[in-house]
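Q: Predicted model and sequence follow; I will ask about them next.
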Amino acid sequence: MKISTKGRYGLTIMIELARNYGEGPIPLKTIARENNLSEHYLEQLASPLRNAGLIKSVRGAYGGYILPREPKEITAGDIIRVLEGPIALVEGIEEEEPAKQALWKRVTEAIKQVLDTTTLEDLINHDKDDPLDGYMFYI
């Protein structure tokens, strides 16, 4: 499983909105500029995030995007699934021998567990108390 720029930049959008939660809408132009990313590409990512109900658009001169729920209610897994699809380390494991199937399933479940228990709140508070501390990311 490889997370593409869709997942990585989508997570960037969501983290920026979480950092500014409750302070009003944030334009994608601001997020793009502050993170040295393409505004056009972020606009493409905002559409599926909006359709999934993970962000809400606010129109007008002071418009932009906001989170419709608190950062503690949205997980990295929610975001990655919308932008990348189902989380699976290996496809077609049905063809593998049972021992290999079990291994790939365990690794996939471990990845899902990390993504589904890491919230946007955890990510914006990362420097204060690292919720990912203790996990090995050498997969």
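A: Received the coordinates, thanks.

Q: For the rest of this, base every contact and every neighbour count on C-alpha atoms.
A: OK.

Q: which parts of the biggest helix by length in the chain are buried?
A: If you go by DSSP state H, the chain has its longest helix at helix 98-117. By neighbour count with 16 or more other C-alpha atoms under 10 Å, helix 98-117 contains the buried residues 104, 108, 111-112, 114-116.

Q: for stretch 19-33, same thing?
A: 21, 25-29, 31-32.

Q: tell me the residue furthest from the middle of this structure?
A: Residue farthest from the centre of the chain, counting by C-alpha atoms, centre = their mean, is residue 97 at 32.6 Å.

Q: And the helices in the protein, which stretches?
A: With helices called from DSSP H, the chain shows them at 5-19, 28-35, 39-51, 76-84, 98-117, 120-124.

Q: export the buried residues of stretch 19-33 to TSV and tack on distance to residue 39?
A: Output for those, formatted as TSV (distance: C-alpha to C-alpha, whole Å):
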residue	distance to residue 39
21	20
25	16
26	13
27	10
28	6
29	6
31	8
32	5
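
Q: putting a second one here so we can go through both:
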Amino acid sequence: MKITTKGRYGLTIMIALAKKFGQGPTPLKSIAKEHQLSELYLEQLATPLRNSGLIKSVRGAYGGYMLAKEPKLITAGDVIRVLEGPITLVEGIEDEEPAQQALWLRIRDAIKDVLDQTTLKDLVEHELDQPKDAYMFFI
């Protein structure tokens, strides 16, 4: 399974909205600008996130998007499944030798566990724990 820009940028949207949870709607334009992403592409990603009930939209001059539930109740797995589909590692696994099949299933289950145990709240807190003034060295 390869996570595409759909999954990566979808998580970017969701983390940005989690940071602003309880503060009203956030325009995608501000998220796009902050992360140097295409607003049009983020709008395409917002539609399935809204249709799945993970986010809701507010129209008007002060409109935008907000999480439909608390950040601690939305997992990275929820977002990835909406945007990327089911989490599978190998296609046609039923045709593999039993030892290989067991390996692929263990790897898939480990990935699912990480995604399903990591909430948006966890991701926001992790980002806040990172030093803001990290040194950059050039040679």
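A: Sure, I can see it. Everything numeric here is computed off the predicted structure, so don't read it as measured data.

Q: on that earlier part again, mind reading off the mean deviation between the longest helix of structure 1 and structure 2?
A: Following the fit onto structure 2, the mean deviation recorded for helix 98-117 of structure 1 is 0.2 Å by mean C-alpha distance after the TM-score superposition for structure 1.

Q: Just give me the match in structure 1 for residue 64 of structure 2.
A: Counting by TM-score structural alignment, residue 64 of structure 2 corresponds to residue 64 in structure 1.

Q: Might you report the residue contacts of the closest residue to that match other than its chain neighbours?
A: Nearest residue to residue 64 of structure 1, sequence neighbours excluded (C-alpha to C-alpha, 6 or more residues apart in numbering): residue 27, at 4.0 Å. For residue 27 of structure 1, the contact set (C-alpha atoms under 8 Å, 6 or more residues apart in numbering) comprises 63-65.

Q: In JSON lines: the residues you listed, plus distance to residue 10 of structure 1 and neighbour count.
A: Formatted as JSON lines, the contacts of residue 27 of structure 1 follow (distance: C-alpha to C-alpha, whole Å; neighbours: other C-alpha atoms under 10 Å):
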{"residue": "63", "distance to residue 10 of structure 1": "19", "neighbour count": "14"}
{"residue": "64", "distance to residue 10 of structure 1": "15", "neighbour count": "18"}
{"residue": "65", "distance to residue 10 of structure 1": "13", "neighbour count": "20"}
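
Q: Show me which of those residues is closest to residue 15 of structure 1.
A: residue 65 (12.1 Å; C-alpha to C-alpha).

Q: From residue 121 of structure 1, how far off is that closest one?
A: 17 Å (C-alpha to C-alpha, to the nearest Å).

Q: quick revisit: just the contacts of residue 27 of structure 1: which are in strands?
A: Among those, DSSP state E puts 64-65 in strands.
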